[in-house]
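Peer 1: no FASTA, just this:
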């Protein structure tokens, strides 16, 4: 399995603080580490003969020292880390050698949604911030006083009834009678009662809501998985505006067109990307290319707008959804499209709210 790292000159200085390149990179520092990447593997014998590189063709000529310059903001995946000539080097999946002291490693996000059933059902109230949000207990006078907290990026099961108190509204927790959360502090996942047009009874489908930042997987009208995702940072799309230019996630009904186990992603349309790329992005599900639902291993702020236009999910959520949706990817395959004997396509329905 590959690990991921980010270029130090783009996300942070080799020694110093994170430098944000532009609005699109806000939050990318959340998972960066400052610890050096240690060598954990032997020098790859199939790449080197003694100290001489023997692999590579075309632009990857072994006689050429520099194969490629990695631009600011890009991220790469590496398969191994080894020591040679007093430095640690990273071997990428396309057999590039990268000096480890010029990059910062990216920690693996631990964020994961919730499988529903077996005692956990909708509705859920999510704290989509990183910090805690207070819980409240209702006192004898009808007021609400703080009583604990909901951790960041965490859901709690709530009752359906909204309780008004002055200008505020609260929801009681199902598992903590008499304890409430403030409606203004939370974002909500509620079950849809009817099937959307185009979804077969009992069929799999995914509901994606831009403003609350919620994603729910269904089998028919039964919700089976709930999580947070990151839509385009441009917010709700404006009719007639280009989604890529304005970084908005398109609204509509999108049967999955194609699934890639992993791939390099870039907004450059032709040839090898040179301006910006994220390598080895796992579990990509194209909805209407370039719109895709895919893992974003470079941030952990799911529930809030972060993407260029795609549906960003965590690594753990992406793994679940990729294996849950149809068509299923056969063992050993790198990608699949629906139809032609491969099976049906799971629709993803994106709405503003």
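Peer 2: That came through, no problem. Note that the structure is predicted; figures quoted are calculated from it, not measured.

Peer 1: all contacts plus neighbour counts: C-alpha atoms, from now on.
Peer 2: Will do.

Peer 1: Could you pull out the strands in the stretch 151-300 of the chain for me?
Peer 2: 154-165, 168-173, 179-182, 187-189, 204-209, 214-219, 222-228, 252-255, 258-265, 278-288, 291-295 (DSSP state E, counting those that start in this stretch).

Peer 1: here comes the other one, which I'd like you to weigh against the first:
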């Protein structure tokens, strides 16, 4: 019997049976819970990670059982909330990850915690009920720990055009019983691969199962940006095929070769031939300026320190430049919002960072828009309410407008940017919000 009357997102996500990082992002244009924006910069859903209890420490004691500060604390649940002070009604600082052994700096009583609060990071307090005291030294690791060759926090898989049944238990698959359905083009995160009765299944973040033959694994783009040296200009092709000339085509026959989209060039000079601009490359070749996405370097929109890292998004060129102080250090192609979802111009600051989260627009208001559902979108950096810089594993069209308002980066670039954006993500943490003493990086969109 096949009972897949319900859409996967409505029957699983909205019921709370499935939680994937606690992030629901529209990147403009979807049904976005207003409670998130109302609570900025501490959105409830953004940081409400699952709190299923993890395995207890092999050696440890309850927080508060001793008046002395423990050598470290072990996080009990899969995710636990951290606050800027010892008060559950105060501003949130981020989330810590189960099984991580964190330092313990101070303990203090406070509202919203039946135990005592423990400061595990500067302005990062976790309730003692989510922790176990440990006599061992802190050994939290930088997350996520990726297997060789993997460039996103988790592999993700898409349903084909016909969709795919989702099973609550492997035994349900044996009788083809499914009350949930993954719609075509929707993506789930693969936490584990399992075999059952000769078939391979993927276990999702919510503990559900999808038959591997019913979905296909995402193959994220391996494109990446380039280091900027001495403010040199960079350019990338963005058409399927672009001519690269061996000499300036000034009326005579000139040999040329063709290169694919996203080929990078370092540019040295500009030549105007009867109104057509050609750019010379470091290799002595020539490319039409109109065939390239190019970097332009500007002064920061606000005072920055000499070591402050900030980001400049040029939507006309679909290029992001990373600066340290006033000097550009890195540049790459992006995909910003298209048509009515154009990424808003302005100057902002990163107000939340998380390793990955869910982005969805199940029921678009515009009938011409297609619904989407994407688990574990990687390397998310919010800067303008629900608009973020983040990695995209579902397309490789960087250099072209594409998104619903966010700024898409190739996963390798998104990780590079994420690792340098402020506030820094502490070891053992999944998400971090800034504080007055630890502000977010500046982002300019123009």
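Peer 2: Thanks, I have the structure now. Worth saying up front: this structure is predicted, and the values here are computed from it rather than measured.

Peer 1: end to end, how far does stretch 164-171 of structure 1 reach?
Peer 2: 9 Å (Cα to Cα, to the nearest Å).

Peer 1: What of stretch 170-189 of structure 1?
Peer 2: 15 Å.

Peer 1: what comes up buried for it?
Peer 2: Buried residues in stretch 170-189 of structure 1, counted by 16 or more other Cα atoms under 10 Å: 170-174, 179-183, 185-189.

Peer 1: can you tell which of the strands of the stretch 151-300 of structure 1 is closest to residue 340 of structure 1?
Peer 2: Nearest to residue 340 of structure 1 among those is strand 258-265 (12.7 Å), distances taken as Cα to Cα.

Peer 1: so the closest one matches what in structure 2?
Peer 2: Using TM-score structural alignment, strand 258-265 of structure 1 corresponds to residues 352-359 of structure 2.

Peer 1: From residue 329 of structure 2, how far out is the residue nearest to residue 296 of structure 2 when sequence neighbours are not counted?
Peer 2: Leaving aside its chain neighbours, residue 296 of structure 2 sits nearest to residue 233 (7.3 Å; criterion: Cα to Cα, 6 or more residues apart in numbering). Here residue 233 of structure 2 is placed at a distance of 11 Å from residue 329 of structure 2 (Cα to Cα).

Peer 1: And for residue 446 of structure 2?
Peer 2: 19 Å.

Peer 1: out of these two, which sits in the more crowded spot?
Peer 2: residue 329 (17 against 14; other Cα atoms under 10 Å).

Peer 1: burial measure for residue 79 of structure 1, as a count.
Peer 2: 15.

Peer 1: ditto for residue 194 of structure 2
Peer 2: 15.

Peer 1: what does it align to in structure 1?
Peer 2: If you follow residue 194 of structure 2 across to structure 1 using TM-score structural alignment, you land on residue 82.

Peer 1: Tell me where structure 1 has helices.
Peer 2: In structure 1, the segments counted as helices under DSSP state H are 8-11, 243-246, 315-324.

Peer 1: mean per-residue distance, the longest one to structure 2?
Peer 2: Following superposition, helix 315-324 of structure 1 is found to deviate from structure 2 by 0.5 Å on average (mean Cα distance after the TM-score superposition for structure 1).

Peer 1: counterpart of that helix in structure 2, which residues?
Peer 2: By TM-score structural alignment, helix 315-324 of structure 1 lines up with residues 411-420 in structure 2.

Peer 1: Return the distance of the matching stretch from the chain's centre.
Peer 2: Its chain's average C-alpha position is 9 Å from that of stretch 411-420 of structure 2, according to Cα atoms, centre = their mean, to the nearest Å.

Peer 1: where's the residue nearest to residue 296 of structure 2 relative to residue 317 of structure 2, distance?
Peer 2: 13 Å.

Peer 1: neighbour-wise, which of the two wins?
Peer 2: residue 317 (21 against 18).

Peer 1: For the more buried one, list the residues it contacts.
Peer 2: 293-295, 399 (Cα atoms under 8 Å, 6 or more residues apart in numbering).

Peer 1: With distance to residue 197 of structure 1 as new columns, can the strands of the stretch 151-300 of structure 1 be given to me in a markdown table?
Peer 2: Output for the strands of the stretch 151-300 of structure 1, formatted as a markdown table (distance: least, Cα to Cα, whole Å):
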| stretch | distance to residue 197 of structure 1 |
| --- | --- |
| strand 154-165 | 26 |
| strand 168-173 | 31 |
| strand 179-182 | 34 |
| strand 187-189 | 20 |
| strand 204-209 | 11 |
| strand 214-219 | 14 |
| strand 222-228 | 16 |
| strand 252-255 | 9 |
| strand 258-265 | 22 |
| strand 278-288 | 17 |
| strand 291-295 | 21 |
